[in-house]
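>>> have a look at this prediction, sequence included:
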Amino acid sequence: MNDPSNSPSRPNLAFDEQRVSDLLVDWEELRDRGKELSAEELCSDCLDLVPEVRRRIKALCEMDIVFQTDKTLDTDVEDDSLPSSITRIPKLPGYEIDSELGRGGMGVVYRALQTGLGRTVALKMILAGEHAGRDQLSRFQNEAEAVGRLQHPNIVQIHEVGEHDGLPYFSMEFVAAGNLASKLAGTPQPARDAAALVQTLAHAVHAAHECGVIHRDLKPDNVLLTANGVPKIADFGLAKMMDEGTRKTQTGLPLGTPSFMAPEQARGESAAICPATDVYALGAILYEMLTGRPPFRGTSALETVRQVIAEDPLPPHRLQSKVPRDLETICLRCLEKRSEQRYATAAQLADELHRFLLGAPILARPSNVWTRAVKLTRRRPAIATLLAISTLAVGALIVMGATYSGRLFQANVTLENEMAKNQRLLSLSFVAYGRVCAIAAKEANLDDSLAVPFSRTPQLGKRYERQFKLDYDLISQAGDPHVQPELDAFWQALQAKKNGESPSNLRQLALELAHACGDAWQIATRDSPELRATIRQHLYDRTCTVVDRLADADSLESARHEYAEFWELYWGELAIVESDEVETAMIAFGDVLKLWKMQGTSAAAGELSDDLQEKAAALRKACGLR
């Protein structure tokens, strides 16, 4: 018997598991409404459950942080292994750089003094510095080009675009009072204030569209505020030029922020991006201002993307009862799944908000009962059928009294909530299974990553260990007998390795864990084919995007993030979905990558280029993409 002291904390199954699960669902729903209860408040009538509920709440909060993006384990690390050019304050002729204001996935912004003019500016430089790849440089140049087209009082203005030591930069007006996200901080705003601010943003967005620029990443973080509260749109790093039809575009991986991206964006449909895509994001901003939360917020980026594509947002008045019905109608019109059902332009949205602020009738009308029924049928056909039957039953039972029909309606609501909860748990389980398998492959040296091995990087090792514990806890809470023994066995071997031992069976245990996770996932989703298909397609889209970027890379060093993600996908999520055709295509592409690596990580692909393109095309075909 293994020593339990060496395992992550295991849940105590002596308590009522169903009661704990119900309490956690209540906690999540209340948190979504802006009211976060402590474990003691939540368990006021069952104090014996307080320790377990407190532990689960802590784990959920930690997972919110871990799963809020889709970054890879290898590259999302803040430690000494990062190039020094990323962490030190740079020097730039003509500027005195004071401090860092913030950074995103591609760029870093500094507060600086432009010495020639004596003015404070925001100076943006590429985050990876001299290690930036072709794709990063292209996106950075794209942002400078996009902002350079725009002259509007509610768009951050660009002062200078330049290059120093071969690296691009540009300076912008400095906006001192932070961003809209910091102002909101989960707090609903007065309806008229929200309408007025989004109206201002809509005018600015329309001006950008008139200049041929679609933002694609509108969100509260990218709305800066002056000292007087004037909003200014910033960060055009994902902007799309409407006249870029001849440029090569990537297929698959959605670009943007899941909670604020339109469905066509979440599906990775680059050709479908249009002005209505930004209208959707403006509606999502309005939704958060009215309710204190975005319209969709899953426990992981994958779950959020699924919600954006497949679910309808909860009407704002359900979260904040004082939201005016006309403003709710405007907001939900922006959030329609089909772009042609939204306001066609941001100008139309601005005009509609103007009518609301004047107290005049708005043009948009709330969805009627039949439209809502169609939406429900599209999203959850089984529940829609049940509700249709229930509707007929309620009609027949009117003469029998309202009590019975009320119970029937409540039963339907309970069933829908239970199904939604199961979908969230299944999505989370998939992420946990994939992460566990990827980490196991790294520890058993099954993969071929460019990342520094775990044993040589304490910071990265701590991240792996923390992630493994979180995933272990999540899988253990599910009580899945198909994977728990293999999970326990690998954890024990991993602890032995950490203590200086050399377990001979680590590789075998890692493979057995991957097979067990795959079997568990197939069993768990056998009654959820739509969810399985959605996750599979999202995963295939992401994989093909990574492979396309590798096939077009100048060197493996310039694409080291994609290289690491390729192997993490292979040993992680792709091992869970188990497709022989996709696995064969991945192995073939991986073999070419290994040959390329033997030439040196700084070397061009050379004669391997055609082979890379051929194998990438074969993988796209295996994934059902072209």
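Ah, there it is.

>>> could you use CA atoms for every contact and neighbour count after this?
OK.

>>> so how far is stretch 479-497 off the chain centroid?
29 Å (C-alpha atoms, centre = their mean, to the nearest Å).

>>> likewise for stretch 101-114?
With C-alpha atoms, centre = their mean, you get 22 Å for stretch 101-114.

>>> which residues does it contact?
Contacts with stretch 101-114, where a contact means C-alpha atoms under 8 Å, 6 or more residues apart in numbering, come from 94-100, 119-128, 136, 140, 174.

>>> following the longest helix belonging to the chain, which helix or strand comes up?
For the chain, the longest helix by residue count, based on DSSP state H, is helix 402-443. Using DSSP states H and E, the helix or strand that directly follows helix 402-443 along the chain is helix 458-478.

>>> tell me the buried residues in stretch 373-387?
The neighbour-count check on stretch 373-387 (16 or more other C-alpha atoms under 10 Å) flags 373, 375-377, 379-380, 383-384, 387 as buried.

>>> putting a second one here so we can go through both:
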Amino acid sequence: MTSDQPIDPPADATSHRDGETSFGEETLESSHHAEAPIPDSFFSKTSDAPPASDPDDDPVPDRIGDYDVIGTLGKGGMGIVYLARQKAANRTVALKVIRPEHLAGMTAEQRERALTRFRTEAQAAARLDHENMVTLYDVGESNGQQFLSMRYVQGRSLAEILRFGPIDNRPAATYIRQVCRALDEAHRQGILHRDLKPQNILIDAKTDRALVTDFGLAKLTEQEDGLTRDGDVMGTPQYMSPEQARDSAGVTVRSDVYAIGATLYHMLTARPVFQAATVWETLRQVMDRQPVSPRQLNPAIDLDLDTICLKCLEKDPTGRYKSAGDVADELDRYLSGVPILARPISTLGRLRRWSRRNRLIAASAATALGCLVFAFIAVSVSLVQTRSAFERSELSFKQALDAVNDFFTTVSEETLLDQPGLKPLRHDLMRQALQYYDRFLVQRANDPTIADLMGVTHYRVGLITAEIESHEAALDHFDRAIEIQRRGLEDRPQSQVGLRELANSYNARGDSLYHLGRWESSLNSFRQSKRLRQQLVELQSDSIEYRRLLANADMNLGIVFKRCGNLPAAFDALGAATELREQLSQEHPDHPSVLRDVAKGYYALGGVYAQQGMMDSARTYYDRAIDSFSQLVQMPGAIDDHYLLSGSHFARAGLLEEPAGAIEGFRRAMREMAPVAAINPNVDKYQMMLINCGFEIAFRYEQLGQIDDAASTLRSASRTAIALARRDDRSAQEVARILLELARLESSGQGETAMWIHYQRLATDALEELPQSPTLTQLVQEIDSRVESLSN
């Protein structure tokens, strides 16, 4: 049940039984409710390597002052950031300069304001010195170009990381706490950031430390020289506080606190708090709408973290934390397991807010609420009666424990129960098993004759707790299991059963520590697991199972090493895992589990190479994954292998720059998935694979100028999304996303009003097919309002 190959945050932490690896660090399953494959590139490519300059852009200068320019790192609203080498200091830097085209069309007054703002950024950044800020080296001018020289950080921005899905609770809290400490230091020096967002937070690949960058909108709060004029709107709408959306001149420290909450929200849910089709509609939502609780979008979010996030996002600045330092202190309490000071908004409080916005509906809801309370009491009484009846039945201890073990094994290993729609049932069944295990632990706690059973039971309770409660709570059970199992091995050091059980417990402990962001501790546990599994292989070298488990241990180590930024160690461990798996495959070419391990390992290596910008190697390993999965789909019981094969085609196609070749690759992915999806319509991840392939194909068609083909592909994707939304309204967001792209394509060149009218027609048609969808109902209302505004 626990994964032998942990899934790197922010990917989905879907559980797998020990001995089976997950699909890899770049898992095909995201944290989206439908467990959809997240395209590696929809509108842009991402890699850890510095991006090459776009040949269609303005030429990159060879030199700026004392700096030899290597290439373009990125562009912002006012600045271009180059990768450069400073000759005098002999170091690689990020060099930010004013964009020439930004100044060219300005009046003299506008030009002076832009340059003044740029110098303000330099003054602000030069005064800041903190371990969680990007260091400013130099400020200067060359041939009329203003520039800033900053430390070049090897790593990725949070925005890039979040394209793969949300970040787990503890890593997200750890990163945002570091951001808070940096902002608190800036605030103490009178400097506001004013544009905090995932794009402006870098994660250092070497230290795994969050670094705040781009104080490009910083305001020196002690100055009164009017650098920010009343009425200006500066910042990024999705992360902007309501008061900043109304007037940038009125921002305070608590405006940055709001941005902290908006960034944390995005980290936990993989989506902004508010995001509409236009900037002004987004700003209207920021000012007028209450945010949806992050836990409603991602139930895996801890309640305390949800509470902290929503307190930062209060519309009224006085309802937020007073400072970034206060947020950091609150996150310290959360990470330390100490009760936080903030309290969740009560049910009554939420009801009052909702009632103010929905006065007519609130009146009729009061009667329904009374019926709901009555039904809840009836169900509760029935549950108590059922439990009492069960307690009266007695089985022998051994029979009872065997029965629960069989039940646990069946539930944890049943693939169908791991589908999104059945996960609530899976968790309910797990809770039933947990109740019996807990009772056994209490009743037999002092029985020395069953120590082995106690160890295994703690291990299994830990697995269940990690899945349905938290990894933090699971650690205590894994530690107890390890303590008991280590004592047992003192008398029987060569016991294969004892070695395997202890290795499994260390592996499970490493997995939970990994998801909690404790990388070094996770590595230590995985090292122990590998050591024990190595002993098992030495005791029985012909065991397929023991060798598979040893390879999985190396894969785990490789993924954690990569997460820590130790790439040489990561490649060594991943290479060792792949080598052992390939040996097993040669010896047992018809063994499905062995071949599946090999294929998943190839896929994982392809993803690692792709992220490092080593595209030839990435293609090689994706091709190997495709060959291996192609063999697996010929074997009986290989339904999910079709999905994995489709995902491998999808990943490889995403590496192709040439649109026609990419289209063919995504079509291969669709051809592989379509028959399986047709006979398994209730498996959401299969349907999402088809939808995402359609999106990618439509985008490539648009690149080729084949607008009709792009639109036809999107219409097909919308039909699949509508079918999904009939089962789960959250998929209506996919419908909205597709229809917006379709409206944009089919009304290209006709103006904004025409686009909105077409979007209105498409969304209204979709609502007729999904009349009970709250998401589409709200969408149509907002589109109607927008069209009316444009018409007036």
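Cool, the structure landed. Every value quoted in this text rests on a predicted model; they were computed, and no experiment measured them.

>>> of the buried residues of stretch 373-387 of the first structure, which belong to strands?
Counting by DSSP state E, those place none of their members in strands.

>>> switch those residues over to CSV; also include distance to Ala59 of the first structure.
What follows is those, written out as CSV (distance: C-alpha to C-alpha, whole Å):
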residue, distance to Ala59 of the first structure
Ala373, 37
Lys375, 34
Leu376, 33
Thr377, 35
Arg379, 30
Arg380, 30
Ile383, 31
Ala384, 34
Leu387, 35
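
>>> which one of these is nearest to Arg549 of the first structure?
Nearest to Arg549 of the first structure, judged by C-alpha to C-alpha, of those is Arg379 at 33.3 Å.

>>> quick one: that closest one and Ala310 touch, right?
Yes - look at Arg379 of the first structure against Ala310 with C-alpha atoms under 8 Å: they come within range, at 5.7 Å.

>>> what span of the second structure is stretch 216-224 of the first structure aligned with?
Under TM-score structural alignment, the counterpart of stretch 216-224 of the first structure in the second structure spans residues 194-202.

>>> what does the matching stretch contact?
Identification of contacts with stretch 194-202 of the second structure by C-alpha under 8 Å, 6+ apart yields 153, 155-160, 179, 210-219, 234-236, 239-240, 251, 255-256, 259-260, 262-263.

>>> could I get the full set of strands for the stretch 101-250 of the second structure?
136-142, 145-151, 155-157, 191-192, 201-204, 210-212, 219-220 (DSSP state E, counting those that start in this stretch).

>>> what residues in the first structure pair up with the second one?
Correspondence between strand 145-151 of the second structure and the first structure is established over residues 167-173, with TM-score structural alignment as the criterion.

>>> how close does the matching stretch sit to the second structure?
Aligned to the second structure and superposed, stretch 167-173 of the first structure gives a mean residue distance of 1.1 Å (mean C-alpha distance after the TM-score superposition for the first structure).

>>> and that stretch, what's buried?
168-172.

>>> one more: stretch 310-322 of the second structure?
Buried, per 16+ other C-alpha under 10 Å, within stretch 310-322 of the second structure: 310-315, 317, 320-321.

>>> let's see which of the residues you listed end up in strands.
Per DSSP E, those never map to strands.

>>> can you tell me which of those residues is closest to Arg486 of the second structure?
Of all these, Arg486 of the second structure sits closest to Leu310, with 44.3 Å by C-alpha to C-alpha.

>>> residues in contact with the aligned partner of the closest one in the first structure?
Under the alignment (TM-score structural alignment), Leu310 of the second structure pairs with Leu332 of the first structure. Contact analysis of Leu332 of the first structure by C-alpha under 8 Å, 6+ apart lists 283, 313, 315.
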